[in-house]
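# Quick one, fold the following:
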Amino acid sequence: MSNRSRAWMMLATAGLAAPAFGQDSVSPFQGVAGSDAVWVWDTGEQCNAFVVDLEPVGTNWGSTFGIAPIYKSSRVQPNFPSALISNHSLSNIRREGVPFPVANYALWNGPGFGINNIVNMETATTSPGGPSFQLGIGMNEFAGQHNGVVAGFINYSMQNPARLFVTRTNAAANATAVMNSPIDYTANPFFSQFGGALPDASGNVYFRADSFGAINQPGRLTGANIFRIDYGSRNCGALNVITDAGGSDVPATDWVLVRNTEYGGAAWNLPTALPEELPSATRPVYLGTNFGTQYAYESAPLILTRNTLHRPGTEDHRGNPTYTHVDFFGGTAGTMGILTRPTPPLPMRTRGISLWGVDTDGNIAGTLLLQRPTMLMDAVSGFMVMEGTPGVTPGLGEFMNYRDQTSARGGAPVAIGRDQQGRLLVAAVVADSLTSTFGSNGTEHNAQDPSNYLAVARLENPAATPQWGLAAYVDIAANGKMIQDAAGVREGQLVPLGLVGGAPLGPSISSPAIDSVGNVWFLAAYQNQDPDGNPEGNPTTGLFRAVYDGSDALAPKYRLEQVLSNGQEIHSPNTGLNYKIIFLSIADNNSIDSGSLFAHNINQLPYGPLALVSVDTADPRTLGGLVIQATIIYDVNNDGQFVKLSGAGGDPNSADQDYNVLLFVGGAFGGEPPVDCNLNGVPDADDIGGNPALDCFDRDAAPVGGFNTRGGPNGVPDACECAADWDRNGTVGSADITSFLASWFNDLQTGQTKADFNCSGTTGSADITAFLNIWFQNLAGNPPFSGCGE
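Now for the predicted structure:
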């Protein structure tokens, strides 16, 4: 699986543009039937490539993030414009300095364009070049008989960091279908069901699979299974249907866990993985857990090792595991975490978080058990909550957001990251104790509890005492954490989810995700308020960033910044229209929604090149990328009404169009653009830092003893300073050779290094060769960024 782009490059070398699917696009036709979401079973739409331009959107702090719908779910049913979205993720890290994986990307800037080859108008294409940053994205979608995994690459360069070059590949499907017409398919009974879509940036996406709800038919998948799809090498002309024989696209499919029938045949959690692009990695490695309380890992290719060594001091674990590239235990390939039930189990069971380090084969390398304290305090507001008595008094209860379908369909409830001082940060949501009940397994907390406490532990090292704090909270008695602007003026407050629509009651806060500097991202219900706390408008849901302040030596501190809101209108650069967010999901009818925000929704590196040591934690560039699912409506007729096509209050003949999408949020607009004079996609400072020999010439250097000199480092790559203009007269000609040779011969007599053109530390014949090479290039006007003639 080393070549992640071979399927795309086959199209390019054949002289063909890869087909593209407009994710930030609208159909030129009105009504549900005109939806431009591609049919999942269309074999001409299995691999797509397109441009998505981020729109600058301001927060209540005045920060600016780039936001756009990056993926639209597939068309599955004729009465709905797009499918539903469950678990979705970004790669934990990224690849840097890599070529774009596709030769041609579709590009448009108006309504009706896109590359749904039946519906959309034809678009132009663009062919990016040079090095890029590359992330991976994955999405699990479902509707009717369909359950599928979609994955792809997100690439951008610093020449235009707000322009994303995106691929979208149907990595796996659970059923075939009969085509009634080019815009209508009927699904056959499904063979399998999927959970999760965990990508890395090298082209791998992982998911679990079983046959829950499938009829007894030939090909029905048996037991619990884990698959890894090489989405960079999928056969773009055929579906990859998962049956009891595995994936139909055999070369692109690794069957990691095969037909496991232990624990009821379906009880394996959603997978995570060691990224193939990790500098120390030699291969992609599955990492996961099961209902047998075991940690399972791919100790050799497609060979699993299982044990319970990841959770000493506990009886069991709960929920899906988390992986981060952060090395907490020293000399590891990353850190994992999961909710656990410490010994003894009562009075509250799921009150622990087990952490363990892993090596490049997944072996355990260090462990630590964190136990939820009996008191948590918000170091900013002073709010304090004590441990409660289950079913009797309110207060701190169990860690939550793992119940019901979450372990099979949702995400990881434990977020792990680090701050700029290298201290580990671990975050998870605690439910209130009042709604817990006693059952056969001890305390069982209400998965709809509206009172939630987003707890954060900070540790300097594995032997240190954890410092606990609150990033956010919703408490029925005291309400919730205050939302303030950058100046500290009150603008709102977190509230119980039930105030938004009556049902569901909770949870009110999603699981957290941690960015590159320790900020905590989450979805929550909130109420806008005036500075005196009086309500303004109706409660709704929004995306928040708890901005980290690491200056307090005793506890982590956080202030809330509102990034996005349900009901917000955003301009779409690719369609020229406005769209409105009409749904941000936190809860389903009885627990955390599988399509809500979880720990793996975030990329934990900064956006582009950014030195994290001294940057302000509020700088938008600290966010390398975040995805959340949303329902949006494009105002196609520009009347400001935003009338959806389907669902309650929908009009199937509406001129507007609504879709279920993944919104990408990134730090593309933070700070001043870095200087990149040689246009290689890497800031000049990073170029020089990696190779100081690139900066030896100073155009403004004064002569030494009457002879011109290279001068020395000046922070500008020599390639951009017309270094062949040795006599500094503004032109490149034979006089520069004469001037250089004069300096060179003088160096031989004096032992100086004025003509040390190649920065070797001495002047010699190699410098003449190096100078003449640049002289001929500059004389011919190459490269175009040389600075000659300016």
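
# only C-alpha atoms for contact and neighbour calcs from this point on.
Noted.

# Tell me which residue is most central in this protein.
Nearest to the geometric centre of the chain sits L90, at 3.1 Å (Cα atoms, centre = their mean).

# residue contacts, that one?
By Cα atoms under 8 Å, 6 or more residues apart in numbering, the residues touching L90 are 135-138, 198-200, 600-603, 625-627.

# Tell me how many other residues surround the closest residue to N188 other than its chain neighbours.
What sits nearest to N188 in space, not counting adjacent residues and going by Cα to Cα, 6 or more residues apart in numbering, is A177, at 5.0 Å. Here the number of neighbours of A177 (other Cα atoms under 10 Å) works out to 18.

# Could you double-check that A177 lies in contact with D184?
No. Counting by Cα atoms under 8 Å, A177 does not reach D184; the two are 9.9 Å apart.

# follow-up on the earlier one: could you measure the residue nearest to N188 against S211, distance?
Look at A177 and S211: by Cα to Cα, to the nearest Å, they are 18 Å apart.

# sec struct for R168, please.
Recorded secondary structure, R168: strand (DSSP: H, G, I helix; E, B strand; the rest coil).

# what about it, distance to L564?
25 Å.

# next one: H317
34 Å.

# now do A525
Relative to L564, and taking Cα to Cα, A525 is found at 12 Å.

# more crowded one of the two?
Neighbours were counted for A525 and for L564 using other Cα under 10 Å; A525 has more, 31 against 24.

# and the helix or strand harbouring that one, how far out from the chain's middle?
Element membership of A525 [criterion: DSSP states H and E] is strand 520-528. Its chain's average C-alpha position is 19 Å from that of strand 520-528, according to Cα atoms, centre = their mean, to the nearest Å.

# one more to line up against the first:
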Amino acid sequence: MNQKARIAALAGMAGLTAGAAAQDSLGSINDAYSTSEQRTAYVLDLVGTTTSWGNVFGVGPLVKSPTVPGSAFANNLISANAVSQTFLNNVAYPSALYALWENELAGGTGPGEINTLIAPPGATGTQFAATFADFGPLGTRYNGVTTAVVNFDPADPARLYITRVQAAVNGPDPSTDNSQFGIGGVDASGNTFMRSDAFGTNGGANALTGNNYFRIDALGRNPAQTNHISAILGDRDLSATAHILQNSPISHTTPTGIPSERDSSRVLIGASFAPVAGAPGEYVRGSSFPPVANTDHINGTGVTDTRGGVTYSPARFIPNSLGTAAILARGPADGNEVFSVAMWDLGPGGSVLRNAVMTRSASAVDPVDPYTPVLPIGRLDGYRSQVAARGGNAPVAIGYNPYGNFGVVAAVSYDSPSVFADDPLNTLLVGHFDPADPTGTVSWVVAGWFDGLQGKPIKDGPGGNVIGRLTTLDVVTGGAPRGPSISAPAIDAAGNIWFVGAAEQFKTDAQGNPFIDNDSILIRAVWDPATGGYELERILEPGFTRTGLNSGVEYTLTFLGIADSNSIDSSTLFSNGVNQSAWNNVNPTDYTNQDPRTVGGVVLAVQLTYLSAVNYQCLLYVGNITPADATGCQADLSGSSDPNDPAYGVPDGVVDAADFFYYLDQFVAGNIAVADLTGSSDPNDPAYGIPDGVIDAADFFYFLDIFVAGCP
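You can find the predicted model right below:
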């Protein structure tokens, strides 16, 4: 059945007709100030792409940025962006009807050739969210925030049901601005965490003052009004907007938050600069004004100060944890440099349950692709210039590798001693630590590098052929911008590392002539259990061309950035750009660590060129499209019951006594990352199979259920 016939058939079955909120056509994008376009709902069907390792992901423009009246451009430039770090299962679709269209691609509003409203496929589905800030063109004052709440049926993951909300604007029209925005983070319910100030604004008495944190409930927004963030309370959508930090004279970095399903008070977490000269920056958290601000996150660690934003991970390393936070830090032996990462386990209200500091090793090596560095591994960076105020969030990542049962921390070093924010010589460092004792020895490895002559290989499979190498950004750009060459890192549910990196790829043209293609590309560094290192897989690159399944219109990915004119670009990938939960909350160890289901999804600010002529700025989504009923084996945890055996804790494809005794060991030891499996032992309870942060009898009986079920 062709696309038009399929849409018509669905419309007929639903008994629906085309509505006024039809989705997207060339040159027709939502107006951020229009009260008829504050909330729209539409369908996006993902197209497939095959990685250099042969893995298949779905790709699609999740949402396009708005436009402002009178702009000469199709739509606005996207700045910092983020995706939720968790999923919600079995929740109601937030919109009653979604526009299914056939004209141009998703993410805006406008008349369509066929634009039929359809109902969701069921009463409930799985949900996540994404957000971004955007800027109007030169000559305008517009700055806004858009949040998209995304739902899907796990049996049909390639179809996304998107509710797009204009979360905030900074003025009554494009000529006036009363605030400026930085992102930030978002949870799966659509709670959007952002920073705001009035730097460079022209709003006069109506402008905000000082540093401010806001939490906006995107789904709670009143679509009949704009949410104009100014000093005038009546300008705001107050029922959906919490002003958590108000008019502080102290500089603050962009915040994120603890997911509302883990703390119903919807806690915002962020960081400040030093409140007084010589003091360290503070950890700021709260769900209402005034927030708590102190140094609990670094007390007793020897850390003298912190840099950049706070990152949030859903990884739970101790009982009753709500997740884990981390920030770049000056450790006890770092002097005036940033060589360390401070981490802490989160309790209710964002409280600190435990903390630790991890200092990077200057002698870390790549155990997979050995190299000889020209320069010593330098300071940890990615936080300078506009990043503190605008985002992204954050330059450091923390997570968990369930295949090796170790914590993972990742950051990028800038290695030139005399070049700072735009240093093109970078090293991607990854630390492996014991979740039960993060103060212990950290094993550092190098997952990305350039040694002055060549960079780490990109391969066509594990242990495969070299199809390209990392390089420096100036090779891609011709000199400007010159760096950095690696974005901030992000971690998935398998403990793999995602980043955007400058690369030279070895290709052959249509006549069989070899050539080198220099570009910034999306890369996944996949953990190799044999060596403890990482191998590089190309996920997506400029030149990716597809015909939209909803539109029949061809588009090409034409730009994927890393740097702006003098530093890391706020729009590039940061740690909040990858959903760290496994897709649909499946157990990642049911699959190999390169399976697309081990990542909850990636968002990227990109430029798409339609019909080789018209450029649009989009938040692109990359995620799993394999249905939920594909084979997996949740009870397969270990190939041995002997803790001294290398197979201990490594799945072997068989459910046997070794798995039972391994689970029993982890249950008794209180290893929450492995033993916390469920919130209920009742298969009919919605909490069945969803970890709740507590190890109790329900987890043991749940394991017995899946152990008896065995492998498919």
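
# joint contacts of A525 and L564 of structure 1?
Contact criterion Cα under 8 Å, 6+ apart; residues shared by A525 of structure 1 and L564: G542.

# how near is the aligned residue in structure 2 for G488 of structure 1 to L536 of structure 2?
Counting by TM-score structural alignment, G488 of structure 1 corresponds to G464 in structure 2. For G464 of structure 2, the distance to L536 of structure 2 equals 10 Å [Cα to Cα].

# Looking at those two, which is more packed in?
Taking neighbours as other Cα under 10 Å, G464 of structure 2 and L536 compare with L536 leading, 28 against 12.

# list the contacts for that one?
P457, I458, K459, I523, R524, A525, V526.

# quick one on the thing from earlier: in strands only, show me the contacts of L90 of structure 1.
L135, G136, I137, G138, L198, P199, L626, V627 (DSSP state E).

# F664 of structure 1 maps to what in structure 2?
Match for F664 of structure 1 (TM-score structural alignment): Y621.

# How about G506 of structure 1?
Match for G506 of structure 1 (TM-score structural alignment): G483.

# For G492 of structure 1, give me its contacts.
Residues near G492 of structure 1 by Cα under 8 Å, 6+ apart: M482, I483, Q484, Y526, Q527, N528, Q529, D530, G533, P535.

# Buried only: go through these for me.
Buried by 16 or more other Cα atoms under 10 Å: M482, I483, Q484, Y526, Q527, N528, Q529, out of those.

# The third one contacts A546, doesn't it?
In other words, Q484 of structure 1. No. At 11.1 Å, Q484 of structure 1 does not count as touching A546 under the criterion of Cα under 8 Å.

# joint contacts of those two?
Contacts common to Q484 of structure 1 and A546, judged by Cα under 8 Å, 6+ apart, are R559, L560, E561.

# Including distance to K72 of structure 1 and secondary structure, could those residues go into TSV?
Converted to TSV, the shared contacts of Q484 and A546 of structure 1 look like this (distance: Cα to Cα, whole Å; DSSP: H, G, I helix; E, B strand; the rest coil):
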residue	distance to K72 of structure 1	secondary structure
R559	32	strand
L560	29	strand
E561	27	strand
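
# and which of the residues you listed is nearest G608 of structure 1?
E561 (22.2 Å; Cα to Cα).

# Need the nearest residue in space to the aligned residue in structure 2 for the closest one, chain neighbours excluded.
When structure 2 is aligned by TM-score structural alignment, E561 of structure 1 is paired with E537. Computed as Cα to Cα, 6+ apart, the closest residue to E537 of structure 2 that is not its neighbour in sequence is R524, at 5.2 Å.

# neighbours around the one you found, how many?
Close neighbours of R524 of structure 2, defined as other Cα under 10 Å, add up to 26.

# Does it touch A494 like I think?
No. R524 of structure 2 lies out of contact with A494 (Cα under 8 Å); the separation is 11.2 Å.

# Could you report the separation of F142 of structure 1 from G331 of structure 1?
Separation of F142 of structure 1 from G331 of structure 1 (Cα to Cα): 40 Å.

# More neighbours: which of the two?
Comparing F142 of structure 1 with G331 by other Cα under 10 Å, the one with more neighbours is F142, at 22 against 11.

# Can you tell me what the more buried one aligns to in structure 2?
Per TM-score structural alignment, the equivalent position to F142 of structure 1 in structure 2 is F135.

# One more: G417 of structure 1?
In structure 2, G417 of structure 1 lands on G399 (TM-score structural alignment).

# again with L497 of structure 1
Using TM-score structural alignment, L497 of structure 1 pairs with L473 in structure 2.

# OK, contacts around the residue lying closest to that match once chain neighbours are set aside?
Spatial nearest neighbour of L473 of structure 2, excluding adjacent residues (Cα to Cα, 6+ apart): S485 at 4.7 Å. Counting by Cα under 8 Å, 6+ apart, S485 of structure 2 makes contact with D423, P424, L425, N426, T471, T472, L473, G501, A502, I562, A563.

# Next one: the last one from P255 of structure 2, what distance?
Pointing back at A563 of structure 2 there. Here A563 of structure 2 is placed at a distance of 21 Å from P255 of structure 2 (Cα to Cα).

# try the fifth one
With the distance defined as Cα to Cα, T471 of structure 2 ends up 32 Å from P255 of structure 2.

# more crowded one of the two?
The residue with more neighbours, out of T471 of structure 2 and P255, is P255; 34 against 31, by other Cα under 10 Å.
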